[in-house]
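Colleague: structure of the sequence below:
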Amino acid sequence: MVDTMALLLPFGRASRTTSPSAQHPAAGLPADDEVLLDAPDDRLGPALVAAGQGSHRAAADLLAATRALGRWDHRDRYVLRLAAFARSRPEWVQTWYAAAPDDPDVLLLRAQLAVDHAWGSPARAELLRGVSPLITAAARADDRDPVPWRLALDHARGSRAGHTYFGELWEAAVRRAPLHYGCHVAALRYLASSWHGSHRECLDFADRAAQDAPADSLVQALPARAALAYLNDGCGPGVPPERLHAA
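Modeller: You can find the predicted model right below:
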């Protein structure tokens, strides 16, 4: 397990829909608000289409399957994309929660939505304090699931939690899924120089995590992600070029 003090949102784009206010569709073509761009995989796509029609059943089945099979990386990516879709069309999530308020999958989706909402607000820290009970409810709903702990790590970053508290969350996350990519990315972001650490520390963490991961694990991508963050940042201590090339 990675050392706590060496801690240190998956790759891909959230599914997007065009604005419901778009008008004057071309003759013979569907209206803009009926078009799904950047179509995801063949499991998530139908869930998004059904959600656009107001039904939560396909999304519920999809997330329940990831939980039953322990496909935590898929679960994390699906939750992020479903939440992105629900930010503009939340009715299907509200209907789902009203029908099954103890469902671990809708609890997780509601927690992701709340974190996303708080993150985009100037009052982020204040709003995040009110999100904690939702994350806790999602974590308690299925103790095996690491995705609520990824949310907790994001929450801690947004509220500028200290290393000790973050380390406790990290240990709880990797105890459930040692190779969960989303939790590793959350930890990498926490360590980024714009928050609490440095780019050298990020690269150190990313290198160690990749060395300990199987060749087919998404965690193998962490060094490249850390190097890209450094190249896009333009601040903090310099990193030797050979480290960037190796990443």
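
Colleague: contacts, neighbours, all on C-alpha from now
Modeller: Fine.

Colleague: the closest residue to Arg157 other than its chain neighbours: neighbour count?
Modeller: Nearest in space to Arg157, with sequence neighbours left out and distances taken as Cα to Cα, 6 or more residues apart in numbering, is Tyr190 at 5.6 Å. Here the neighbour count serves as a burial measure; for Tyr190 (other Cα atoms under 10 Å) it reads 26.

Colleague: would you do the same for the sequence below? I want to compare the two.
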Amino acid sequence: MVFSRIRKSVRAMKNLTAVEDALPPDDSVVLDADYDDPPLVDAVHAAWGGDWSRAGRLLNATREGPDWELRAHHIAELAEAALDEDGWLRDWHAQAPDDPNVLVVLGEYLIYQAWEQRGAKYARYTSEDRFAGFRHYLGQVEPVLRRAIAANPADPAPWASMITLAMGSPGGRRNLYDEAWRHLARLDPLHRGAHSRALQFVCEKWHGSNDEMFRFAYHASDSAPTGSPLHTLPLWAWMELDCREDGRVLESAGAREAVNRALTVCPPDAPATYPRDRADRNLLVRTLFVQNRHTEAFGQLQALGVHATSSPWNIYGAQDPREEFITFRGAIKLAVAEEMP
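Modeller: As a prediction, the model looks like this:
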């Protein structure tokens, strides 16, 4: 028995070299990188240098669609960039106060600022000072978003931001959520970002329930065409439940079926059927490992290459999402090596 274990350990160590060679080294892993989107990178760096014109040109390219998901991604990245330095955004708004591009970025930036003030803890662990900052910034959002909507009525992005505003408002503004969702269903019924925000609104930790959350997620997936990223939404719902409940939530039959849905659009070691799939694949890495589906998890690592994302690791409480990703990466590599003949 002892010699059998030794032989298995030696074999696993030999296999591990081959497994590690199939992935980029750990020190090459990057978090939330956008360097494969040069126009976005250029726009952010120019903005930090005081030149907002490239951000304007970047968003002009999607001002009338049809790639609303790309527009939403660029808006979010520019708004996040303004958290580090917002002078360029304030200057842009001052010089072009009716420009729908700057208005939608400003609205999203104010939402980000509100959450920066609030922090990520549950309400009972959040100080009144933090809530005061949260309310201060959130109270500025709706007029900005309404102006963005009036300036570019075809754009679903400000309505998606409105869902987050409704979620953060005291008691949850269900009427505002319903209004936003009605317009989103008309403008872009398959909008991934809007569905992700809505899933948060209807989950139990905010203004819904587990039942409403799962109904929403599965209806979105069941109604979506083949290849839609909405097929990953049920897995995110299971993650929400897993974060709040003790027990082996992700090992349930329902969670396994949700993983299989997500794999239809994020096949292991192959391109996804849609762009900007990295957070979905990071979630699959974590969930497949928990489900002891190590070879499939390894396939997701191969598809990701060097790309870690903050979500879902930060949702599970990781202080360093990149390091948490690397920890799971190492455990998956070892598990695959041990399972090899």
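
Colleague: and the gap between the residue opposite Leu222 of the first structure in the second structure once aligned and His73 of the second structure?
Modeller: Using TM-score structural alignment, the partner of Leu222 of the first structure in the second structure is Leu233. Distance from Leu233 of the second structure to His73 of the second structure, counting by Cα to Cα, to the nearest Å: 18 Å.

Colleague: just want to know which of those two has more residues nearby.
Modeller: Leu233 (26 against 15).

Colleague: that one sits in which helix or strand?
Modeller: Of the helices and strands defined by DSSP states H and E, Leu233 of the second structure is found in helix 233-244.

Colleague: cool, Ala139 of the first structure as well?
Modeller: In this assignment (DSSP H and E), Ala139 of the first structure forms part of helix 124-141.

Colleague: mean shift between the helix or strand that comes right after that helix and the second structure?
Modeller: Towards the C-terminus, the helix or strand next in line after helix 124-141 of the first structure, according to DSSP H and E, is helix 147-158. Here helix 147-158 of the first structure is compared with the second structure after superposition; its mean distance to the aligned residues, by mean Cα distance after the TM-score superposition for the first structure, is 0.5 Å.

Colleague: could you name the helices and strands sitting against helix 147-158 of the first structure?
Modeller: Of the remaining helices and strands, those touching helix 147-158 of the first structure by 3 or more Cα pairs under 8 Å, 6 or more residues apart in numbering; DSSP states H and E are helix 72-86, helix 104-119, helix 124-141, helix 163-176, helix 181-191.

Colleague: could you dump those helices into JSON lines with distance to Gln53 of the first structure added?
Modeller: What follows is those, written out as JSON lines (distance: least, Cα to Cα, whole Å):
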{"stretch": "helix 72-86", "distance to Gln53 of the first structure": "12"}
{"stretch": "helix 104-119", "distance to Gln53 of the first structure": "18"}
{"stretch": "helix 124-141", "distance to Gln53 of the first structure": "26"}
{"stretch": "helix 163-176", "distance to Gln53 of the first structure": "35"}
{"stretch": "helix 181-191", "distance to Gln53 of the first structure": "29"}
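
Colleague: quick one: which of these is nearest Thr95 of the first structure?
Modeller: When these are ranked by proximity to Thr95 of the first structure, the top entry is helix 104-119, at 10.1 Å, counting by Cα to Cα.

Colleague: before we move on, back to that, quick check: angle from the helix holding Ala139 of the first structure to helix 147-158?
Modeller: Here the directions of helix 124-141 of the first structure and helix 147-158 differ by 160 degrees (axes from the mean of the first three to the mean of the last three Cα atoms, to 10 degrees).

Colleague: what angle separates helix 124-141 of the first structure from helix 104-119?
Modeller: 170 degrees.

Colleague: show me which residues of helix 124-141 of the first structure are buried.
Modeller: Buried positions in helix 124-141 of the first structure, judged by neighbour count with 16 or more other Cα atoms under 10 Å: 124-125, 127-128, 131-132, 134-139, 141.

Colleague: packing partners for the helix holding Leu233 of the second structure?
Modeller: Contacting helix 233-244 of the second structure under the criterion 3+ Cα pairs under 8 Å, 6+ apart are the following elements: helix 210-223, helix 253-263.

Colleague: now do 10 Å
Modeller: helix 192-202, helix 210-223, helix 253-263, helix 278-290 (3 or more Cα pairs under 10 Å, 6 or more residues apart in numbering; DSSP states H and E).

Colleague: now render these as a markdown table, adding distance to Arg11 of the second structure.
Modeller: Converted to a markdown table, these look like this (distance: least, Cα to Cα, whole Å):
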| stretch | distance to Arg11 of the second structure |
| --- | --- |
| helix 192-202 | 44 |
| helix 210-223 | 42 |
| helix 253-263 | 30 |
| helix 278-290 | 21 |
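
Colleague: which among the ones you listed is found nearest to Leu103 of the second structure?
Modeller: With Cα to Cα as the measure, helix 192-202 is the member of these nearest Leu103 of the second structure (18.0 Å).

Colleague: in the first structure, what stretch matches the closest one?
Modeller: Against the first structure, helix 192-202 of the second structure falls on residues 181-191 (TM-score structural alignment).

Colleague: distance from that stretch to the second structure after superposition?
Modeller: Overall, stretch 181-191 of the first structure averages 0.8 Å from its counterpart (mean Cα distance after the TM-score superposition for the first structure).

Colleague: show me how far that stretch is from its chain's centre.
Modeller: Stretch 181-191 of the first structure has its C-alpha centroid displaced from the chain centroid by 10 Å (Cα atoms, centre = their mean, to the nearest Å).

Colleague: what residues sit buried inside that stretch?
Modeller: By 16+ other Cα under 10 Å, the buried positions in stretch 181-191 of the first structure come out as Tyr181, Gly182, Cys183, His184, Val185, Ala186, Ala187, Leu188, Arg189, Tyr190, Leu191.

Colleague: hmm, Val219 and the fifth one touching each other?
Modeller: Looking back up the chat, that one is Val185 of the first structure. Yes: in this structure, Val185 of the first structure is within contact of Val219 by Cα atoms under 10 Å, at 8.6 Å.
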